[in-house]
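>>> Sequence plus the predicted model coming up.
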Amino acid sequence: MSDSQLHDDEEDNNDVFIDQSDIIHEVALDDEVLPEACDPNSDSDSEIEEVDDSDHIFTGHTGELYAAACSPTDMALVATGGGDDKGFLWQINNGDWASELNGHTDSVSSLGFSHDGKFLATGSFDGTVKIWDVAGNLKGTLDGPEGGVQWLRWHPRGNVLIAGFDDSSTVWMWNTDNFAFLMSFNGHASGVTCGDFTPDGRTICTGSDDATLRIWNPKTGESIHVVRGHPYHTEGLTCLAINSTSTIALTGSQDGSVHFVNITTGRVCTFTTFDI
């Protein structure tokens, strides 16, 4: 199926609108029930106690920090990655690192916890993704195409991982249970700068330097929709987010604009275009 078939002409698009009927619940705010602002000149004993900054500074990295993530199951566990080629797991309740993650040969550019909080994936400019348990033990390495890892995302309910690379126009997907390569998603004309599974796990959305958003079937690798051209972005995509119902993708671009896209139809919601 050609790209032109996948993306309807502008005049054929059905615009998506939000109006008063879409409001789920509206809450009226009464100024009298809002908390009063703290008076900086007050001598009251009820003032907030000053916190020692040293209690919240974690030291371990010797280079720039590029990535951070919080565990979805352990509120005290966080992970960081940086330019010193290392990752760290931190226990924030005691202000110390729990595990130092060594093994990459270049900067750790991205990382993320699995949906169940049992594993951490670290992506590096060395072109590999490493899988660790939360005790800091290396479980395996996922090799990709040439180029450093720009981003990675776990499936919302399974041990499947996707990643995008800076020198490749493809997205790769692996099974992290057996560290097997599953498939690559091919179609972008330039580096894939951002991507994610929809929360229901049924679709993948990816953005590229080629100024397109592609919507994929993760089972077949088929490109379901290609979103490009007027009224969409004119320069490369830099970021995306997907709403909780897996129906709308929000994308940002180097052109300074933000767009909403209907994931089901692949159509741009023209009323929600913002220039920044």
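Structure received.

>>> hey, let's count contacts and neighbours off CA atoms from now on
OK.

>>> now the helices: where do they sit in the stretch 101-250 of the chain?
Applying DSSP state H, counting those that start in this stretch to the stretch 101-250 of the chain gives no helices.

>>> those strands in it, which residues are they?
All strands of the stretch 101-250 of the chain, identified by DSSP state E, counting those that start in this stretch, fall at 108-113, 119-124, 128-133, 138-143, 149-154, 160-165, 170-175, 180-186, 192-197, 204-208, 213-216, 223-227, 237-242, 248-253.

>>> try this one next to it:
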Amino acid sequence: ETAQQGRRVVSGSRDRSVRVWKIEGNMGRTSQTLSGHTDHVTALAFATSSGELISAGCDSRFIVWDMTQPTVKLVHRVDTTHLGPITSLAISPEGVSFVTGSTDKTVQVWAMIPARKKSTAVQQRAAAAAAAAAAARDPKALAVEDTVGEPELALKLQGHLSDVTCCAFGQTGASLASGSLDHSIMLWNPVAGAHVGILVGHTAAVTDISYSADGRLLLSTSRDHHLRIWHPRSGQTVLVLKQGCGLHSARFSPDASQLVVAGDDGAVRLWSWVGREGSTSMGQMPRKPNLFSRGYTLNDDHGNGNDNGGCSSETAPHSEGSMRTTMAFRKEGSNPLSFEGQAHKGAMTAVAGFSSEFEYATEAVTRQAVAPRRSSHARARGGDASKGGVLETTGPVLSGGEDGFVRKIAAGRGAGKVTMTFKGHSKAIRAIAASQDMKTAVSASDDGNLMLWDTVTGQDSGILTGHKGAVLACCFVSGGERVLSGGKDQAVRVWDVGGGGGGGVLIAETALQGHTGRITGLASIGRSSFASCSADRTARVWDLDAGEMVRSMTGHSGGVTSLTVTSNTALVVTTSLDHSVRVWDVRDPHGGGGGGGE
């Protein structure tokens, strides 16, 4: 943004050009195309103090552009002494220097000398005459506004063991960080030309770094799927976030209370770091407590599969540590949605998914559910709805939170939209389960109750009361006519919900005792048995009809936190505070020890 020309967006491309875009008035239109590079443009930086733009590319040169005039003009074109493509560029906050990083493993520091301010009238006339003479010799030559005051190379910073991929200044020009394919982040004082520290923690190439506005935090992204926040002065890691894909870049919001992250999967993620000390949101809840206020679907076709993804073949080596790797986009893979906003006012504490094998049609007027239709493999079979086939769909999701609400989130075309909110609990939701036919859900809460919900109409169909304390786990027994629940009172309760609650209160038909700690997980094993786990470090299998425990599975050295049963009901999987996962074969009639492995 300049005072003379207002706000604009500038982009560099593999087509060797720099484009200036209007974002006011004729939004989205290119106001000017800037030519001067002979290879891919890889980095851009804007000096607010002088109104100058610097572009750099795989041709190992940088160009300084004057952005204060209606027509952008080339001011300087400098061929650097880098022995490889320039990969990154950063301008100091004071605007008196800038740095270039390259595949030659070095960072070069340049002193900016504004030509328009330093040159005399005689020098300006001489420069204009030289430019006119050059244009006469070559009509296609790009005129240079001023050759006086060209940026000067101040020093070179060496220390990285591989390509420099990114660089960023801190709050002053005396604080600089650079990232590399060698997995490290180097800290420099470019004024003194001194190496002042190194940040080690990433296990793959560092792709981007940036400072918070106050210079107290450093943000880095890497191909190791992790985003890291550092205290650059102490070298300590503040926060590590795993994204599940290689990352390209990330930035702090002005008050560093939010992070925006871009990765290989084509999604842009927004993380809220609410309550960070010193931020405007300190001690506050998110401003948007409603679930997923906006969602964006991104095109996963990032470009021509034959594109080399980096510099031209003449300048990019075919090694893993080349520009080709660090700049390439992944064409194939998943195309997830990215959401802005918060799911609940407070933490999300429980999630339940509906099976993707069922698709429901809901009549718009009566809102009555139609019988489920099998949809698995329909797409592979080329199924057609008019001929009885059903297109494959993804079922919705139920989420519960500390706010006591249960929300139904749509999937498929309307993914991310809240279609229903179930209200009835007075405290946090701890568990949610859905019946096999997907028409009914049950939620367990810290208020000591369970609630049955009609997932089509959104109405509660019964309240299950009887626990003494918070209810922490629940599930449907196969068939959907009974519900199991457990909690802090150490009992597993069985509820008959076959006739529906009709909006009334239901009392448990039986309570099964045996655990000596709170119940943390429940799962049905067919129609006549189920498994439970507890903070007492055990998991148990019960005969539901007899109301007796038939097997106790011991081996964990910490409280068991959750369990699940495989689809063929042959194996039970448990997790524990002892940091292990164990797998138990419940078909063993002798009930011995169980095969467990971390």
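That came through fine. Because the structure is a prediction, the values reported are computed rather than measured.

>>> Can you give me the TM-score here?
With the length set by TM-score structural alignment, normalised by the length of the first structure, the two chains reach a TM-score of 0.73; 232 aligned residues with a CA RMSD of 3.1 Å.

>>> ok, back up a step: could I get the strands of the stretch 101-250 of the first structure as CSV with distance to Glu47 of the first structure and mean neighbour count?
Listed next are the strands of the stretch 101-250 of the first structure as CSV, based on distance: least, CA to CA, whole Å; neighbours: other CA atoms under 10 Å:
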stretch, distance to Glu47 of the first structure, mean neighbour count
strand 108-113, 38, 26
strand 119-124, 40, 26
strand 128-133, 42, 22
strand 138-143, 47, 17
strand 149-154, 42, 24
strand 160-165, 47, 26
strand 170-175, 52, 22
strand 180-186, 56, 17
strand 192-197, 43, 26
strand 204-208, 47, 25
strand 213-216, 50, 24
strand 223-227, 53, 23
strand 237-242, 39, 20
strand 248-253, 41, 21
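
>>> Which one, of these, ends up nearest to Cys38 of the first structure?
strand 237-242 (35.1 Å; CA to CA).

>>> Now do the closest one: which elements does it pack against?
Helices and strands touching strand 237-242 of the first structure, by 3 or more CA pairs under 8 Å, 6 or more residues apart in numbering; DSSP states H and E, are strand 192-197, strand 204-208, strand 248-253.

>>> Let me have those in JSON lines, extended by distance to Asp177 of the first structure.
As requested, those are exported to JSON lines (distance: least, CA to CA, whole Å):
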{"stretch": "strand 192-197", "distance to Asp177 of the first structure": "18"}
{"stretch": "strand 204-208", "distance to Asp177 of the first structure": "20"}
{"stretch": "strand 248-253", "distance to Asp177 of the first structure": "29"}
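
>>> residues in the second structure matched by stretch 119-127 of the first structure, start to end?
Using TM-score structural alignment, stretch 119-127 of the first structure corresponds to residues 440-448 of the second structure.

>>> buried set for the top strand by length along the first structure?
Scanning the first structure for the strand with the most residues, using DSSP state E, yields strand 267-275. Residues 267-270 are the ones in strand 267-275 of the first structure that count as buried (16 or more other CA atoms under 10 Å).

>>> still on that earlier bit, can you list the strands of the stretch 101-250 of the first structure in TSV and add distance to Tyr66 of the first structure?
Converted to TSV, the strands of the stretch 101-250 of the first structure look like this (distance: least, CA to CA, whole Å):
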stretch	distance to Tyr66 of the first structure
strand 108-113	5
strand 119-124	10
strand 128-133	15
strand 138-143	20
strand 149-154	11
strand 160-165	15
strand 170-175	21
strand 180-186	25
strand 192-197	15
strand 204-208	20
strand 213-216	24
strand 223-227	29
strand 237-242	16
strand 248-253	20
